[in-house]
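1. Below are the sequence and a predicted model for it; my questions follow.
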Amino acid sequence: MSQPLPLPFTHQPHPSPVSPEHRAALLVNPGFGRVFTDHMVTIRYTDGQGWHDAKVEPRAPIPLDPAAAVLHYAQEIFEGLKAYRTADGGATLFRPEENARRFQESARRLAMPALPESLFLASLDELIKVDRAWIPDGDGSLYLRPFMFASEPFLGVKPSSEYLYIVIASSVGAYFKTTADAVSVWVSQDYTRAAPGGTGAAKCGGNYAASLLAQAEASRHGCDQVVFLDAVERKWVEELGGMNVFFILDDGSMVTPPLGGTILPGITRASLITLAADRGITVREEPYSLDQWRADAASGRLREAFACGTAAVLTPIGTVRSHEGDFTIGNGRSGLQTEELRTALVDIQRSRAADGHGWVHRVF
């Protein structure tokens, strides 16, 4: 028996949805974050009233007062997760409860109201049911972007009393545009992503805005991504612009920087730690310096390294560049253990392997 929705959703069908023929053409090669579905979810929050007015409606521009608090004080958070098409024509999500909980933690850090987990999950389900035809076949997926921002019109530094929560969806293929077997990364030694006591563990737009200049620097040096060091000693590897990082040593063990408020607690990261333990692989969450990274790559102790996240899944790191010179990890290509972990994760996400941890959420 289905559970009642935490809020009733009203549905407003799109008056002129994209034709099946045009949609099929778009899904041949959607890229990442450029092709959007017909509908979106909106839910409003008002002090004293709470969450209300839940809708599935045509995707359209958002009317916004120029004094809206988000435009002046940046109260904004978001999440990212994917829906996958199953062999029987259904759809699944991977650990969406964890996204819901992280969304709540991000909201608390930015003094925003916490969206109930049940309402977060219902908003995803409702949108997927309406726009299920936008889930690509094959290796593609439907990327879901829930986000929330302060919508009260006022000028004054205080938490807003009004918020708008929205979910949009985008049909996607590969995140990285490179055709290389592994990506190259630039170590930023001039800019930092987050400091202790800051918003590094929250998924808020400001963190990503602060990374763009460093990412541009990486691009100028011919690299696909930027790597940030800690803000205090400027020596410990923390994370890429939007991804966590793992190092695989010659004994098969793995190291990943520890969470501590400056690193985003990635759901892919946590899942990989569990999958590694299932395979008897030791994973240590401990600091790993740039000097150690360079030395281990030179000695052969470091066998593989990869970045991970919802969008990038597992992406091998082949070359590291910095002001102090370049170095290569292994043979500069994807390694066996990286590929095995990636396959194990993706097969569970796409319902091709048994889900022993209860991670897969079936939508229909």
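-> Nice, thanks for sending it over. Numbers count the residues shown, from 1 in each chain.
2. all contacts plus neighbour counts: C-alpha atoms, from now on.
-> Fine.
3. Check which helix or strand Ala307 maps to.
-> strand 302-309 (DSSP states H and E).
4. name the helices or strands packed onto that strand?
-> In this structure, strand 302-309 makes packing contacts with strand 244-249, helix 267-278, helix 290-299, strand 313-321, helix 336-349, judged by 3 or more C-alpha pairs under 8 Å, 6 or more residues apart in numbering; DSSP states H and E.
5. in stretch 306-313, what counts as buried?
-> Phe306, Ala307, Cys308, Gly309, Thr310, Ala311, Val313 (16 or more other C-alpha atoms under 10 Å).
6. scratch that, stretch 204-222
-> Residues Cys204, Gly206, Asn207, Ser211, Ala214, Gln215, Glu217, Ala218, Ser219 are the ones in stretch 204-222 that count as buried (16+ other C-alpha under 10 Å).
7. Met254 against Thr282, yeah?
-> Yes: assessed by C-alpha atoms under 8 Å, Met254 is found in contact with Thr282 at 6.2 Å.
8. A further structure is provided below for comparison with the first:
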Amino acid sequence: MAAFGTVFTDEMILSRFENNGWTEPAVVPTQSISLHPGAHVLHYASTCFEGMKAFRHADDSVHIFRMEKNVARLQQSSELLTLPKVDGAMLSQMIVDIVRRYASDVPMPPGSMYIRPTHIGTEASIGKAAAPSLNSLLYVLLSPVGDYFAGGAKALRLLLDDNARCASHMGMVKSGGNYASALQPILKARAAVQADQVLFCPNGDVQETGAANFLLIDGNEIITKALDSSFLHGITRDSILTLARDRGMIVSERELTVEELLERAVKPGAEAALSGTAAVLTPVGTLIHAGKEYHVGGGKAGNTTATLRQALNDIQWGRAEDKFGWLTRV
């Protein structure tokens, strides 16, 4: 089976910002865009994107999960990167239109249609290192994906790193540069201690991994870093915390130090997990710090992690009531 995110639909939808306005969105062949080699995005990383999914229900209807939240975050990222202002209503309609066009390609559960809206600066000017791009391209790419856990939900190994994932004021921007800056630490961690990911903890402050938010589960309590500009405000994170509160769990959004994490993670019944669009909620079994390994939940996936992931999947797949209004039918 093809690797996650490597298969695309034949077409995508796009709009361009030029002459101080957005063009009428158009459906075009997926590989049809071209960029000037001096495009702002290629030199100064004026790029942001989103990741969301559409799901097929048992009655064959197709629903997009938390589209409004993703659109709002792309608007926020664009603003923080000083890209042209994104028209939220236009982008929402672009997403619905292209998903509707390829509704027959949305897989049955546990598969889904991954949706990737992307906004890039296209002005041809290599003299704008300290100025924004006045032109941009907004497009929505689709990728049918299978079960992220096809081989089973393996508990991950995380290396704790005392460096930051990215510049502290840029963490809440979903921008390609933030992911690129995390790649070298991740590859080094894989080679050195066979870690699956790096948990960035600048100055002992537990933040996030290279591509997901981090949650510590201690009995009936979930502990995760309070929202600030230093890390990504994950929509899956928000969804999981909402479900946890609805089930009567205590949700503590606060500072979490490496010392407290290692102390609580090894307690009987403790769990840790990563939240993100692709995997929803992935169990963490081992934390590696200062040459020592700390096993969480005996190094295996925990029940609360599995229960919360299933609760979210059930809403996405239409097997449970969408009482939070998270689904948009196309």
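-> Cool, the structure landed. All figures in this text were calculated on a predicted structure; none of them were measured in a lab.
9. Turn the helices and strands packed on strand 302-309 of the first structure into TSV, columns for distance to Phe94 of the first structure.
-> Converted to TSV, these look like this (distance: least, C-alpha to C-alpha, whole Å):
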stretch	distance to Phe94 of the first structure
strand 244-249	18
helix 267-278	9
helix 290-299	32
strand 313-321	12
helix 336-349	6
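10. closest one to Ser188 of the first structure among these?
-> strand 313-321 (9.3 Å; C-alpha to C-alpha).
11. That closest one maps to which residues in the second structure?
-> Under TM-score structural alignment, strand 313-321 of the first structure corresponds to residues 280-288 of the second structure.
12. So what's the gap between that stretch and the chain middle?
-> Counting by C-alpha atoms, centre = their mean, to the nearest Å, stretch 280-288 of the second structure is centred 16 Å from the centre of its parent chain.
13. can you check stretch 344-358 of the first structure too?
-> Using C-alpha atoms, centre = their mean, the offset of stretch 344-358 of the first structure from its chain centre is 19 Å.
14. Ends of it, what's the gap?
-> 15 Å (C-alpha to C-alpha, to the nearest Å).
15. what does Lys323 of the second structure align to in the first structure?
-> Using TM-score structural alignment, the equivalent of Lys323 of the second structure in the first structure is Gly356.
16. if I pick Tyr73 of the first structure, what's in contact with it?
-> Going by C-alpha atoms under 8 Å, 6 or more residues apart in numbering, Tyr73 of the first structure touches Val157.
17. one more time with 10 Å
-> Residues in contact with Tyr73 of the first structure, defined by C-alpha atoms under 10 Å, 6 or more residues apart in numbering, are Ala150, Leu155, Gly156, Val157, Lys158, Pro159, Ser160.
18. repeat for Thr46 of the first structure
-> Contacts for Thr46 of the first structure (C-alpha under 10 Å, 6+ apart) come out as His52, Pro113, Ser151, Glu152, Ser160, Ser161, Glu162, Tyr163, Leu164.
19. Filter those residues by whether they're kept in the second structure.
-> Mapped onto the second structure and checked by both residues aligned by TM-score structural alignment, their matches' C-alpha atoms under 10 Å, these keep the contacts His52, Pro113, Ser151, Glu152, Ser161, Glu162, Tyr163, Leu164.
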